[in-house]
Structures are given as structure tokens and as C-alpha cells.
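**Student:** this is the structure alone, sequence omitted:
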């Protein structure tokens, strides 16, 4: 079955690098017009747009800090003006900031982690939902983490908690908007290579140890996550809402 997202407008937060880039490219390949949100790396966003356009797709880049409500509203206004009302939202933006034990935790670090992972998910979803209600339906996919289940690695407890909050929020929000034909689902990636996250926060020894424990015998790729996003925003998952897909090669099974 070919998944056809022609005439759909998709917003991907943090859509210019790593997992977000793979999601942006995959949705565009399926025919969606893709709004690529970025925070600082304008050059990467421009490359992402050019790559999609070179392949025959439609994409535009939109700079915004998705922890800032005013910037969220401004971004959505610009997306509507350039591409149209939003049908698909992928809340992919997130960060651990740094590994920090709880005994060294301060309020500033706590706020940054919770804001970029959870606050952004809540308020971008809120802002985009009006378009979906007007259209009679839509799809929201929130990108969580296996850390939501196992607490993450050393110094990642608040990050893990923010990702767990995304899963619970997805369930509650799914119940609220189901009557409008809007589906809200979640993805929980495990060890996904080819990303800045593990290049920054994971040692080579930890990477090798983790891969050796994965039943499928390899680390995941950004494309593995993007393919699951495509499933969740397509009619193949028309009767799924409030669910979480674990993308981890069997390292964590529910």
C-alpha cells in the first residue's frame, strides 16, 4: 500500500537535523508539504529544505523557540500563510541539555529540560489543534524516549521524567480531541544512532555495550523512527489513538 499525504500540511518541530530531518524528508516523500521548525541551525534547515525540493517535494523552514508561546503562535501564523493550515504535527524538538545528578540539580536546569521536551509538546499541540478541528481531523505524533520507561542513563532523571510526561499527556489529550477526528499518538525511540544526541552524551564504550544488549543486534536509525511516524499519520493507523510504539530493537519490551 502506498501512503499518500498529498494536500496535507505537516509541521515537524526540530525538523532540520537527525531524527527530525528523517521525519521531514519521509513525510515530504509521501507528498506532504512540510514546515521544518528549527531553533538555531539555519544552515541545516536550509539544507533540509533544499534536499526535499531537489527530490520534488515541498518544504519551508521556520525559525522559532518552541518553549516560547509567542514564538509558537507567530510560527504557526507563518506556516498557515506560506503552506496552509496544519493537518499533521510531529512534536520532535527535545534535548537533555546535559547529564546532571539530582543532587546537583538547580531550578534553571530543571526548567530548561522540562520546557524543551514537555512544555513545547503541550503548547505547540494546543496551537495547532484549532486547524485540525476546523478541518474535521488530523494527526499528532509526540516523540518520547525509552528513558520514559527506564529512567535513562546517569544524570538523566529529569529528562526521563519529561519524556514520560509526553506519553501520559498523549493519552489524555487523545481523549479530549478524538471527537474532532484528531488522533494523538507517541513514539518511544531507544538507542538511535546517527544523531547529535548520542554523539554528545554517549561514550563509545556505552554505545558498544548498549548495542550488544539489543536483540536485533544493531542500533536504530533516524529512518526507523520516521517510518513509524509515517504509519501514525496515515490511514493505516486510523483506529489508533493514545498509543505508544516502542522503537528499540527489542531492548525494552512492554
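**Tutor:** It's in. As the structure is a computational prediction, the values presented were derived from the model and not from experiment. Numbers count the residues shown, from 1 in each chain.

**Student:** use CA for all of it now, contacts and neighbours both
**Tutor:** Fine.

**Student:** so which elements touch the helix or strand harbouring residue 183?
**Tutor:** Element membership of residue 183, judged by DSSP states H and E, is strand 182-189. Strand 182-189 sits against strand 138-143, helix 157-177, helix 222-233, strand 244-247, with contacts defined as 3 or more Cα pairs under 8 Å, 6 or more residues apart in numbering; DSSP states H and E.

**Student:** which helices and strands does the second one pack with?
**Tutor:** Yep, that's helix 157-177 we're talking about. helix 107-114, strand 138-143, helix 147-150, strand 182-189.

**Student:** what residues sit buried inside the third one?
**Tutor:** Right, the one you point to is helix 147-150. Neighbour-count burial for helix 147-150 flags 147-149 (criterion: 16 or more other Cα atoms under 10 Å).

**Student:** re earlier: just name the most buried of the helices and strands packed on strand 182-189.
**Tutor:** The highest mean neighbour count among these, using mean count of other Cα atoms under 10 Å, belongs to strand 138-143: a mean of 27.

**Student:** list the contacts for residue 141?
**Tutor:** 89-91, 184-187, 229, 232-233 (Cα atoms under 8 Å, 6 or more residues apart in numbering).

**Student:** please compare the first structure with the one that follows:
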């Protein structure tokens, strides 16, 4: 066994043990369910035979909440790697977990259904001023306002798992949302360790859906990278995806 295989097996065991301690787990396919039921039915259960490797990409911890960014590698040759985010939430009377990924990566029955909101908004979220400005600009389709919150070196991984490429990614990103009328986004939780912010959200499209966005700032406090965990995401009526 190689050292990388040993690390992956250790991570799988740690995740499985942590899921088992939750009162319930909310998964895009199963919805809120007991850990044993999620382990038996969720396609991103860490022990699922379709995965050959799991990688822990980043951990963000603030207060009673921790967010793990993970990447699942399928056993099938040529299969697409699946970005997964897990929110371990100990803020309430019960310890719970919420899992986020794009269901279209998995396919099969139910993968075409939009995931409804899963978390009530927490009042008075304490967001970095850049994220406040970004949210305002995104919601109002303010292209220049979006650009003003993004670092020149801005990178973005959209819900389909692909990083946008080009000479002006931030302009491309801002233009995309300015032309489609913006995004009716509502942040519902914030896990910010001062280096990275993970924000669960409701996108009030038709139908509304749940997701989480992870934002890495640069030294000037501008957004240097954004990674989205959501999907499927339906385009607005009359707007191509």
C-alpha cells in the first residue's frame, strides 16, 4: 500500500466515523436522514465502492462549525472528479452535517431535481466588507461592482467543476451575471476563519436551491478565488445556461 493510499483510507475512516456521530445528515440525494441511511444510500458516502480516492482540500473552522472541502476520484477510468463540501454544524442542540455537491456529476434517478433550501438563515451574519459589497453587486447585476470586489488574479470554479479560463476571468465572470440579471442570493450561514469564508446560501431562483460558496481573499481583502458547490442549477427563463 502506498503512502497516498494509506492517507486516503485514513480519511475515509475518519469521515465515516464523524458522519456516524451526527444526529442527522442532509445529503443532496437523500435529504435529511439518519447517518446509517445516508451511508447506505448516498453516492458520496466515503466508503462507497465507486470511489478510488478521497482528498481533503481545505478545512475552515470558526466557532461551532467546520467546513471540509473534499475531492472524490471515481474508480472508473476517465471518470470525473467530484468536488464535495461538508458542513459539520455543532451550533444547535444536535450535531448535524450538511453535504453539498453537484448531483449531475453523479447522474442517475433524481440527479435532475433541484435541491431545495436546507438551512434557515441565521440573523445578523458578520461578513467581510468585500463579501457584503460582492453580494450587493451580484444581486443587482452590477457588473463594475462585481469586478471591484475581485482580485486581478481571480479564479472561479463554477458548479460544473470547471475553472473559467481566459485573459480576464473576473470581467468574464462579472459580465456573465450582469447580462443575466444577477443572482437572487441569500447567505444563511458564515464560517470564516479569517483566511477563507464558506457561506451557505439560498439562491432564490425558480425553483430556489441550496448551495455553499467558498471564498479565498488575497492580501488586500479582495476575492482571489471562488468555488461553488451546488447543482443542478437551472437557468433563468429565457436565459441560456
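**Tutor:** All right, it came through fine. All figures in this text were calculated on a predicted structure; none of them were measured in a lab.

**Student:** mind checking the TM-score on these two?
**Tutor:** Remark: TM-score between the superposed chains equals 0.26 [TM-score structural alignment, normalised by the length of the second structure]; 108 aligned residues with a Cα RMSD of 5.9 Å.

**Student:** how about JSON lines for the buried residues of helix 147-150 of the first structure, with distance to residue 29 of the first structure added?
**Tutor:** Listed next are the buried residues of helix 147-150 of the first structure as JSON lines, based on distance: Cα to Cα, whole Å:
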{"residue": "147", "distance to residue 29 of the first structure": "30"}
{"residue": "148", "distance to residue 29 of the first structure": "30"}
{"residue": "149", "distance to residue 29 of the first structure": "32"}
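
**Student:** nearest to residue 42 of the first structure among the residues you listed?
**Tutor:** Using Cα to Cα, residue 147 comes nearest to residue 42 of the first structure of these, at 29.0 Å.

**Student:** can you tell me how far the residue nearest to the closest one when sequence neighbours are not counted sits from residue 188 of the first structure?
**Tutor:** Of all residues not flanking residue 147 of the first structure in the chain, residue 160 sits nearest, at 4.8 Å (Cα to Cα, 6 or more residues apart in numbering). Distance of residue 160 of the first structure to residue 188 of the first structure, given as Cα to Cα, to the nearest Å: 11 Å.

**Student:** which parts of the second structure are strands?
**Tutor:** Remark: strands assigned in the second structure by DSSP state E are 24-27, 31-33, 51-62, 65-74, 82-89, 96-100, 150-157, 185-192, 197-203, 209-217, 223-229.

**Student:** TSV for these, including distance to residue 173 of the second structure and mean neighbour count?
**Tutor:** Rendered in TSV, the data for the strands of the second structure read as follows (distance: least, Cα to Cα, whole Å; neighbours: other Cα atoms under 10 Å):
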stretch	distance to residue 173 of the second structure	mean neighbour count
strand 24-27	28	23
strand 31-33	31	17
strand 51-62	24	17
strand 65-74	22	19
strand 82-89	20	22
strand 96-100	22	23
strand 150-157	8	19
strand 185-192	16	21
strand 197-203	17	24
strand 209-217	14	22
strand 223-229	11	22
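
**Student:** wait, residue 60 of the first structure sits on residue 36?
**Tutor:** Yes. Contact criterion Cα atoms under 8 Å: residue 60 of the first structure and residue 36 qualify, at 6.1 Å.

**Student:** show me the common contact partners of those two, please.
**Tutor:** Listed as contacting both residue 60 of the first structure and residue 36 by Cα under 8 Å, 6+ apart are residue 49.
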